[in-house]
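Undergrad: How does the following fold in three dimensions:
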Amino acid sequence: MTESTLHLLKAMLLGIVEGTTEFLPISSTGHLILVGAWIDFQSTESKVFEVVIQLGAILAVVWIFRQRVWQLLAGAVQRDTVELALMRNIAIAFLPAAVIGAIFISSIKALFFHPGVVVVTLVIGGIIMLWVERPNALKKAPTALSLETISWKQALAVGCAQCLAMIPGTSRSGSTIIGGMIAGIERKTATEFSFFLAMPTMFAAAIYDSYRHAAELSQADIMAIAVGFVMAFLSALLVVRGLLAFLTKHTYRVFGWYRIVLGLVVAYFIF
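TA: This next block holds a predicted model:
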């Protein structure tokens, strides 16, 4: 097997890992760092590889929710008050991470993109998830039972929670979903809002990182990104549909336990 073929196979594996984990509250970036270190995936596109293949997973969500996305866009053009309110809430939730990311993302990557950090955040995030999903842990019943009933204050709370996801191992979907539940959004609705918030967030991140590092990419790098992108798209199609079906009968507790066990196992091998 040639070195270039092996490189593409590694990119394919990482694409599957990304698509499988992006919308589960278990941290796709954390898994990419851990698996990337395990298979020794090193290349000049590493600065943009994870972000751009995340775009493949996001496009899978756009496809799954295409009718609702079209309804949102058409309603906004027609100045439908309900759709405009939802678009406003997505924009409010998008802004905190956009501002902080534009200013601090390079420093965050330099300081925190390490397997040791992932171990700590996986375990802490798992504990928080188990705490929130305890019976009667949230004293008040959810006030937002659909996307259309989310308030701007709840959207802002979700946006602030998303900022935590810049630290690998935290999980963008996990922080926004749990943040939404704490803010009074029903679990499945919080999950759907997290999906819609991911669209502008990850599109912006992919475009920003690609523009900053485009000159560093070789033809081999672009091929690896393309392979990872396609695999992330295909695997996310399956996972998102499965997650929505899962949430009709279950909570996120199983993912909390998964995070804790994975963090402890990785910690054993690292330390």
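Undergrad: switch to C-alpha atoms for all contacts and neighbour counts from now on
TA: Fine.
Undergrad: which residues touch L244?
TA: K188 (Cα atoms under 8 Å, 6 or more residues apart in numbering).
Undergrad: Distance check, it against I58.
TA: L244 sits 15 Å away from I58, taking Cα to Cα, to the nearest Å as the criterion.
Undergrad: Ok, A204 next?
TA: Counting by Cα to Cα - A204 and I58 are separated by 11 Å.
Undergrad: These two: which is more packed in?
TA: Neighbours per residue, other Cα atoms under 10 Å: of A204 and I58, the larger number sits with I58, 27 against 15.
Undergrad: that's a strand at the more buried one, yeah?
TA: No - using DSSP: H, G, I helix; E, B strand; the rest coil, the assignment for I58 is helix, not a strand.
Undergrad: right, and the helix or strand after the host helix or strand of A224?
TA: Using DSSP states H and E, A224 sits within helix 219-246. The helix or strand immediately downstream of helix 219-246 is helix 253-270, counting by DSSP H and E.
Undergrad: Who are the packing partners of that next one?
TA: Contact here means 3 or more Cα pairs under 8 Å, 6 or more residues apart in numbering; DSSP states H and E; on that basis helix 253-270 packs against helix 115-132.
Undergrad: Next, the structure of the following sequence, for comparison with the previous one:
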Amino acid sequence: MPFIKALILGIVEGLTEFLPISSTGHLIIVGDLLDQVLGGGGAEQDKVFKIVIQLGAILAVCWFYRARLIRVARGIRTRPTERRFAFNIIIAFLPAMVAGVLFHDVIKTYLFSPLTVAGALIIGGFVILYIEHQPPRRRVRHIDDLSTAIAFKVGLAQTLALFPGVSRAGATIMGGVVFGLSRQVATELSFFLAIPTMLAATAYDVFQARDLLTSDAIPLFAVGFIAAFISAALTIKTLLHYVANHDFVIFAWYRIGFGVLVLFTALTGLITW
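TA: Prediction:
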């Protein structure tokens, strides 16, 4: 049973991390449901597991964009384009880093529940619908043309994702669209911004829970890590192809439907969240 849960949660993490539907929210809801169906749950090590499998998704992004990352590393001292790219990613990352340090404990204590996630999913879905129905403001069609000011604004939008259920990808992609990025550039920026953001958040959480990392949990962590890597790699490639010809309305309706379903099961007593 633990290995089945590890596999399912790893797949959920990989599939949802880079879609505007909230990976954290899905892990909270699906994890809670699996605990009721398969047993277990409540252990602090479960929380560490959900943190560690994010590394699989991060590695998928690094692998997918390995050529660009290597080019940036090699040219950051000599090529203005690569230096500006790296600087913009850092600028976009800073707001979430500061807000995360300030509000981390409060968020983890009071907001990590299926019902708060459901509410955020529904509200976020309507926000996406509103943004998608506005006239397009596409000024930036290549990520290398991104200005520092817009990068910082997208970073501010990313701080909204500290609330579970909002979605880091959703906040950065839709924020990018609002600030004049094409969907493709906004999506690509979201992928690159995920690397420092998720690495920092994961490192911080793992450090705080370092006493819970034991050797007997390595097989479970490995299953979730590999599942997250594979499913995330497939999601990245599919999403880039999708946004070339589609908007994000389908994800908005999915968020609303999923959130309403969770609230309905809670109100009717079908599931005790």
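Undergrad: mean offset of the helix holding A224 of structure 1 relative to structure 2 (after superposition)
TA: Its aligned residues in structure 2 lie a mean 1.4 Å from helix 219-246 of structure 1 after superposition (mean Cα distance after the TM-score superposition for structure 1).
Undergrad: Give the buried residues for that helix.
TA: 221, 223-237, 239-240 (16 or more other Cα atoms under 10 Å).
Undergrad: correct me, but N89 of structure 1 touches T149?
TA: No - in this structure N89 of structure 1 lies outside contact range of T149 using Cα atoms under 8 Å: 10.3 Å.
Undergrad: Comparing those two, which shows the higher neighbour count?
TA: The residue with more neighbours, out of N89 of structure 1 and T149, is N89; 24 against 15, by other Cα under 10 Å.
Undergrad: So that one: helix, strand or coil?
TA: N89 of structure 1 ends up helix, using three-state DSSP.
Undergrad: Give the equivalent position in structure 2 for it.
TA: Under the alignment by TM-score structural alignment, N89 of structure 1 pairs with N88 in structure 2.
Undergrad: contacting residues for that match?
TA: 146-148, 151-152.
Undergrad: Pull the most distant pair out of the residues you listed.
TA: The distance between the two most remote of the contacts of N88 of structure 2 (Cα to Cα) is 10.4 Å, for L146 and F152.
Undergrad: Would you confirm that L264 of structure 1 contacts G116?
TA: No - look at L264 of structure 1 against G116 with Cα under 8 Å: they stay out of range, at 10.9 Å.
Undergrad: Distance of F113 of structure 1 relative to S107 of structure 1?
TA: From F113 of structure 1 to S107 of structure 1 the distance is 10 Å (Cα to Cα).
Undergrad: Compare the two (neighbour count), which wins?
TA: F113 (18 against 11).
Undergrad: Please tell me I have it right and the more buried one contacts I33.
TA: Yes - assessed by Cα under 8 Å, F113 of structure 1 is found in contact with I33 at 7.4 Å.
Undergrad: Not counting its neighbours along the chain, what's nearest the aligned residue in structure 2 for I225 of structure 1?
TA: Matched to structure 2 by TM-score structural alignment, I225 of structure 1 sits across from F221. What sits nearest to F221 of structure 2 in space, not counting adjacent residues and going by Cα to Cα, 6 or more residues apart in numbering, is F49, at 6.2 Å.
Undergrad: Alignment lookup: that neighbour to structure 1.
TA: When structure 1 is aligned by TM-score structural alignment, F49 of structure 2 is paired with F49.
Undergrad: Equivalent analysis for H142 of structure 2, please.
TA: Correspondence of H142 of structure 2 to structure 1, assessed by TM-score structural alignment: S146.
Undergrad: Likewise for H26 of structure 2?
TA: Matched by TM-score structural alignment, H26 of structure 2 corresponds to H31 in structure 1.
Undergrad: Report the angle between whichever strand or helix holds its match and helix 115-132.
TA: Taking DSSP H and E as the definition, H31 of structure 1 sits inside helix 28-38. Counting by axes from the mean of the first three to the mean of the last three Cα atoms, to 10 degrees, helix 28-38 of structure 1 lies at 140 degrees to helix 115-132.
Undergrad: And helix 28-38 of structure 1 against structure 2, how far off on average?
TA: Relative to structure 2, helix 28-38 of structure 1 is 0.5 Å off (mean Cα distance after the TM-score superposition for structure 1).
Undergrad: got the residue ranges for the helices in the stretch 1-150 of structure 1?
TA: For the stretch 1-150 of structure 1, the helices defined by DSSP state H, counting those that start in this stretch cover 3-21, 28-38, 46-64, 66-77, 81-112, 115-132.
Undergrad: Contacts only, for T143 of structure 1.
TA: Listed by Cα under 8 Å, 6+ apart, the contact partners of T143 of structure 1 are 149, 184-186.
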